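S.K.: Pasted the sequence and its predicted model underneath.
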Amino acid sequence: MGQSCAIQLDFRTPQGAPVPRVSQPAARTSRREDSDQVPVFRSKDSVCGEIKITPIPGRRVDHQGIHVQLIGEIELASDRGRPHEFLSLVRDLSPPGELTTQLSLPFAFEAIELAHENYLGLKVRLRYLVRVSVLRGLGSTVTRDFPVAVRNPVASPVAGPPIKMEVGIEDCLHIEFEYDRGAFSLGDVVVGRIYFLLVRVKIKHMEVEIKRRETVGAGAQARSESETVAKYEIMDGAPARGEIIPIRLFLDPFDLTPSVENVHNRFSVKYFLNLVLVDDED
């Protein structure tokens, strides 16, 4: 619609205050410093504000009505540009008419259920947007999308019992590792230890990896892909038998999301902690 008029949107709270904003990457290749600042909401918030539509000076814009939509959609790589809409609300703002000067239109979607947070993964994107449309005939409808973010704070997960396991290679390596628990919030600290019971291989260093596994589809059609979100070196050099290596990994600096299970039968996301030992032969 850039040819005939400009659309602006100012998000406001129901009391008229500015809406808080958070960084949100426009694409997986975006760096954090290049992320867009978008308004952020929680479930049961009201999404509201004011829309301003300004025609090009000296031009009259005839239209068949103006409306605003709040859309939540999940797009898979296999969807080929045809996302699944799980939320679609519409508010009519203006009947058919003409624009000769700037038009200001307040709008509100009150106490909306926003159950899922935004997610941008390997094969999946879940996003929310507010779409403003100036309806015109002959395929010349003017539309502009304004992305928004959803963050839903939750109570810290129940810690549960420690995770303890012994692994190794027969007659070569035997280690015991322990993490203080198996469930973490996004800003938590992973605390644990590695105990070397038997060491007969030359180990160069040891890392803790955070892996994200993204599963698309459900049942027999489900397909999973994993990526390494972070690596943290906890030991450099060869350990001795009986040596204990402490683990203290802060999660806050990493690009993590909540774990989710079977969102609208489209995707799931889980995280795993991997212990990686590298020997002289790599």
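M.R.: That came in fine, so what should we check first?
S.K.: Every contact and neighbour count from this point should use C-alpha atoms.
M.R.: OK.
S.K.: How many neighbouring residues does the residue nearest to residue 174 when sequence neighbours are not counted have?
M.R.: Distances taken as C-alpha to C-alpha, 6 or more residues apart in numbering place residue 168 nearest to residue 174, at 4.3 Å, with adjacent residues excluded. By other C-alpha atoms under 10 Å, 14 other residues sit near residue 168.
S.K.: From residue 272, how far off is residue 168?
M.R.: 19 Å (C-alpha to C-alpha, to the nearest Å).
S.K.: returning to what we had before: isn't the residue nearest to residue 174 up against residue 196?
M.R.: No. Under the criterion of C-alpha atoms under 8 Å, residue 168 is not in contact with residue 196, lying 9.8 Å apart.
S.K.: any shared contact partners between those two?
M.R.: 174-175 (C-alpha atoms under 8 Å, 6 or more residues apart in numbering).
S.K.: and the gap between the residue nearest to residue 174 and residue 195?
M.R.: As judged by C-alpha to C-alpha, residue 168 and residue 195 stand 12 Å apart.
S.K.: can you list residues touching both of those two?
M.R.: residue 175.
S.K.: ok now the helix or strand containing residue 176, how far from the chain's centre?
M.R.: Element membership for residue 176 (DSSP states H and E) is strand 173-179. Averaging C-alpha positions (C-alpha atoms, centre = their mean, to the nearest Å) puts strand 173-179 33 Å from its chain's average.
S.K.: Structure two is appended below for comparative analysis:
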Amino acid sequence: MSKLFGGLATGGLQIRIDLAGTPESHPDRIKYIRHRPSWKVRKNVFLALKNRQLQDGPQQPQPYGIMSKQDQPQHPMVYSDDHDTEGEVTLAMPPGKKLDHMGVQIRFFGRIDMEAGAHEGRPHYDFVSLSKELLPPGALFDKRTIPFNFRGVEKIHESYHGRNVAVKYIIQVAVARQWLPPITQEHEVIVQRTGIPPEVNDPIKMEVGIEDCLHIEFEYERRCYHLRDVIQGQINFLLVRIKIKHMELAVIRRETSGEGVAAAASMGGGGGATAGKSDPNIVTETQTLLKYEIMDGAPVKGELIPVRLFLRGIPADITPTYHAENNRFAVRYFLNLVLVDEEDRRYFKQQEIILWRKELG
């Protein structure tokens, strides 16, 4: 992966950051992904199938023009949390140009970035930060390539790109100049953490209803699922005295962010973005990732409705569940069962599920 930078304000300096390793050289620690992670729900679920051909290999850079698009991979890569971050930094000047500098530094940091307006007090928090010197003060004349490495860095969080909060690992190169702001370039390293199967994964059994009108029992096989799992269960109608028109099942993601989020994460939230009533610095964003109809028409007593939902078919980038990370954000997932009667009254019940990552990608 590489990032390029250049312009008149930089004296023509171009900076390129190349990370070492590919999925071919490290198949267990690096994987290609089709697009950069996002919180948005994709309207066209088949969009990810376009342009599936991955780049066969990097092109040779031109002597100076390292901004060639053909020289950049078409698909981003994700790295495991135990993969060492290392690579090369290339500094290139146009022929005949010179740049005096006060030293070149490279920095690797992990950041929780909260961009919502409610987080004005402290918009970001760095939970890891390391820096090294690449070059002492001097001058740049042509092109220089300097290797770097940050080995053994503990990456305690997985990369996350949410609506109001993001977790990012950044490589930043800074060329210091006298009397002028430094020339900087950043490149994000997307990190994923694989988990282990939970030791206890009991089925979910619940009974809900309205007295003398409706009584249903629903059951899901497990409470914890990996990101490519299949949710299976069934719904049993024990008592039906209202006219049901149809029934829907939705997958909901609830993102809570702000200082002191541990208490707020356990509270319910409505649709859209809302500020916490007890703490205005807490913001909750609720998204419906997928909704589909699992029953059409009025059920009868004793009828069983099967449930089968493929998490891989959700048109969004789902992530593992986050439990109040650094007391700054939490991400939780819910199954929302909705029954609609003939008068368009809605009866619903939510049940939280725990998601974890089984493999990279």
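M.R.: Happy to help now that I have it. Everything quoted here is computed from the prediction, not taken from an experiment.
S.K.: Just give the TM-score of the two.
M.R.: Overlay of the two chains. TM-score (TM-score structural alignment, normalised by the length of structure 1): 0.89; 280 aligned residues with a C-alpha RMSD of 2.5 Å.
S.K.: Counterpart of the residue nearest to residue 174 of structure 1 over in structure 2?
M.R.: Counting by TM-score structural alignment, residue 168 of structure 1 lines up with residue 209 in structure 2.
S.K.: Which parts of the stretch 251-361 of structure 2 are strands?
M.R.: Under the criterion DSSP state E, counting those that start in this stretch, the stretch 251-361 of structure 2 carries strands at the ranges 272-275, 283-296, 304-310, 322-325, 329-341, 346-356.
S.K.: okay, these in a markdown table with mean neighbour count and distance to residue 261 of structure 2 next?
M.R.: Below are the strands of the stretch 251-361 of structure 2 laid out as a markdown table (neighbours: other C-alpha atoms under 10 Å; distance: least, C-alpha to C-alpha, whole Å):
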| stretch | mean neighbour count | distance to residue 261 of structure 2 |
| --- | --- | --- |
| strand 272-275 | 15 | 12 |
| strand 283-296 | 18 | 9 |
| strand 304-310 | 15 | 30 |
| strand 322-325 | 18 | 6 |
| strand 329-341 | 20 | 6 |
| strand 346-356 | 17 | 18 |
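S.K.: Now tabulate those in TSV and tack on distance to residue 256 of structure 2.
M.R.: TSV is the format used below for the strands of the stretch 251-361 of structure 2 (distance: least, C-alpha to C-alpha, whole Å):
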stretch	distance to residue 256 of structure 2
strand 272-275	9
strand 283-296	4
strand 304-310	25
strand 322-325	8
strand 329-341	5
strand 346-356	15
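S.K.: wait, which of the ones you listed is closest to residue 78 of structure 2?
M.R.: strand 346-356 (16.5 Å; C-alpha to C-alpha).
S.K.: Now do that closest one: everything it contacts.
M.R.: Strand 346-356 of structure 2 is contacted by residues 194-196, 208, 223-227, 319-321, 332-340 when judged by C-alpha under 8 Å, 6+ apart.
S.K.: How about stretch 107-114 of structure 1?
M.R.: By C-alpha under 8 Å, 6+ apart, the residues outside stretch 107-114 of structure 1 that reach it are 42-51, 68, 70, 91, 93, 150.
S.K.: So among the residues you listed, which ones count as buried?
M.R.: Buried by 16 or more other C-alpha atoms under 10 Å: 42-43, 45-49, 51, 68, 70, 93, 150, out of those.
S.K.: so the residue of structure 2 most remote from its centre is in which element?
M.R.: Largest separation from the mean C-alpha position in structure 2: residue 212, at 44.8 Å (C-alpha atoms, centre = their mean). According to DSSP H and E, residue 212 of structure 2 maps onto no helix or strand at all.
S.K.: Can you tell me which of the strands of the stretch 251-361 of structure 2 is nearest to residue 249 of structure 2?
M.R.: When the strands of the stretch 251-361 of structure 2 are compared by C-alpha to C-alpha, strand 329-341 sits nearest residue 249 of structure 2, at 4.7 Å.
S.K.: and for that closest one, what span of structure 1 is it aligned with?
M.R.: Aligned by TM-score structural alignment, strand 329-341 of structure 2 falls on residues 267-279 of structure 1.
S.K.: what's the offset of that stretch from the middle of its chain?
M.R.: 19 Å.
S.K.: What mean distance separates it from the matching residues in structure 2?
M.R.: When structure 2 is overlaid, stretch 267-279 of structure 1 sits 1.4 Å from its aligned residues on average, using mean C-alpha distance after the TM-score superposition for structure 1.
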